[in-house]
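Asks: structure here, sequence nowhere to be found:
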């Protein structure tokens, strides 16, 4: 079982970027934690309402949700932000970390991406996901979410304040994006990632038990039957 940490600057960032992948992790039995760094104070909707939306979305994905204490549009990649994310990495013992792509027009996304790279500097798998505001994104790693797209959309639908005010959270747009990346990955639907670091552990599989030699007469007997 792996321990997965997904980091996002605002409520709904994680679901948009890698919600299907988190659903796939849970289906595989992995432990998944979502760290939302700010309360989304400057987006559509009131902060308390956005917290309730995010909590409902986490339940839809069957993930643990933890909150940072930073303010929307005021995030910096400073020691405090790094320490916040570093604590989450340590507490979850994360094997895999997902975070925003660094090339993004939203300053909070850029800051969280930079801080996470520092906080997870000893990690072996750090993957950047795409946001609607990402400016440059050249993925080379894909996760097949064909069996999990509906769950991603269900989680996003919990963010009603965003769905009603942003075309980027429209289910048709989300599905179209997954189909686009799926075509690149040669599957039906996919989410795409740019690895900051990805170590593939090719440990030897468990040894097979010694084969028992079947007596010749048994083989003849089966053939005759």
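Replies: Right, received. Where do you want to start? None of these values were measured; they are calculated from a predicted model.
Asks: C-alpha only now, for contacts and for neighbours.
Replies: Fine.
Asks: helix/strand/coil for the residue nearest to residue 47 when sequence neighbours are not counted?
Replies: Distances taken as C-alpha to C-alpha, 6 or more residues apart in numbering place residue 41 nearest to residue 47, at 5.4 Å, with adjacent residues excluded. Under DSSP: H, G, I helix; E, B strand; the rest coil, residue 41 falls in the coil class.
Asks: what sits against residue 41?
Replies: Contact analysis of residue 41 by C-alpha atoms under 8 Å, 6 or more residues apart in numbering lists 47, 71, 72.
Asks: would you mark the buried spots in the host helix or strand of residue 24?
Replies: Per DSSP states H and E: residue 24 is located in helix 13-27. Across helix 13-27, burial judged by 16 or more other C-alpha atoms under 10 Å covers 13-26.
Asks: here's the one I want to compare it with:
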């Protein structure tokens, strides 16, 4: 299946938090979007890999994506090396996305910056014909390089290079985030409180979206950074 947009994330719930509104908006516009999580989030204080898998599937249904897969890399300890790059190259060549969205270039969680570098490097390497990979059936894959790679912004305050207007998709984003019931605020939970399970965390997520939206003169926005120059076809493409 060829996708228009592929979201590569270190953990289940990264995509929902960082670009859930963008995903929902582009799905509504008719684009084919898929998610690939690198790890099962097994080092998370709350929940289990099994509960995270169920939550990730529920969130994917809310967002309306075509596919969600998990590479099963080691949470906290995956690396940006050739073995890991080849695993990511396989999914890039499998889905042939034009656009890749991935983790923030740096963030509070060490996996996010690593995930950003792993995704970015794999996107480049995936276009090299002399790197050979095979699909699940053992068939040789064709080289494929996405047209662009963008990094969504997470908990660390990073100045965006551009902002996507997600007004009208905020409720979908929040519903997808809250599908991860074990991870976020639940007054009835007996598990230890974490950085993301406090009531203040989701307020921070919304305040960030409101701030980015305000910069555009709209209700909510999601910010991105890019490692290349941005171009527009004409000035009326700009919000």
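Replies: Nice, thanks for sending it over. Quick caveat, the model's predicted, so the values are computed rather than measured.
Asks: mind reading off the mean deviation between the helix or strand just after the helix holding residue 24 of the first structure and the second structure?
Replies: Next helix or strand after helix 13-27 of the first structure toward the C-terminus (DSSP H and E): strand 31-38. Superposing on the second structure and averaging over aligned pairs (mean C-alpha distance after the TM-score superposition for the first structure), strand 31-38 of the first structure comes out at 0.5 Å.
Asks: who's in contact with strand 31-38 of the first structure?
Replies: With contact meaning C-alpha under 8 Å, 6+ apart, strand 31-38 of the first structure is reached by 1-11, 14, 22, 25-26, 58, 63-72, 85, 88, 92.
Asks: which members of those residues occur in helices, if any?
Replies: Judged by DSSP state H, these include 14, 22, 25, 26, 58, 85, 88, 92 as members of helices.
Asks: list the residues that contact the fifth one.
Replies: The neighbours of residue 58 of the first structure, taking C-alpha under 8 Å, 6+ apart as the test, are 34, 64, 65, 155.
Asks: just give me the match in the second structure for it.
Replies: Counting by TM-score structural alignment, residue 58 of the first structure lines up with residue 60 in the second structure.
Asks: and for the last one?
Replies: The criterion is TM-score structural alignment: under it, residue 92 of the first structure has residue 95 as its aligned partner in the second structure.
Asks: now do the contacts for the residue lying closest to its match once chain neighbours are set aside.
Replies: Spatial nearest neighbour of residue 95 of the second structure, excluding adjacent residues (C-alpha to C-alpha, 6+ apart): residue 2 at 4.7 Å. Going by C-alpha under 8 Å, 6+ apart, residue 2 of the second structure touches 32, 94, 95, 96, 97.
Asks: and the third one, how far from residue 226 of the second structure?
Replies: Residue 95 of the second structure sits 21 Å away from residue 226 of the second structure, going by C-alpha to C-alpha, to the nearest Å.
Asks: now the buried residues of helix 13-27 of the first structure as a markdown table including distance to residue 168 of the first structure?
Replies: A markdown table is the format used below for the buried residues of helix 13-27 of the first structure (distance: C-alpha to C-alpha, whole Å):
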| residue | distance to residue 168 of the first structure |
| --- | --- |
| 13 | 11 |
| 14 | 13 |
| 15 | 12 |
| 16 | 9 |
| 17 | 11 |
| 18 | 14 |
| 19 | 14 |
| 20 | 16 |
| 21 | 18 |
| 22 | 19 |
| 23 | 20 |
| 24 | 22 |
| 25 | 24 |
| 26 | 25 |
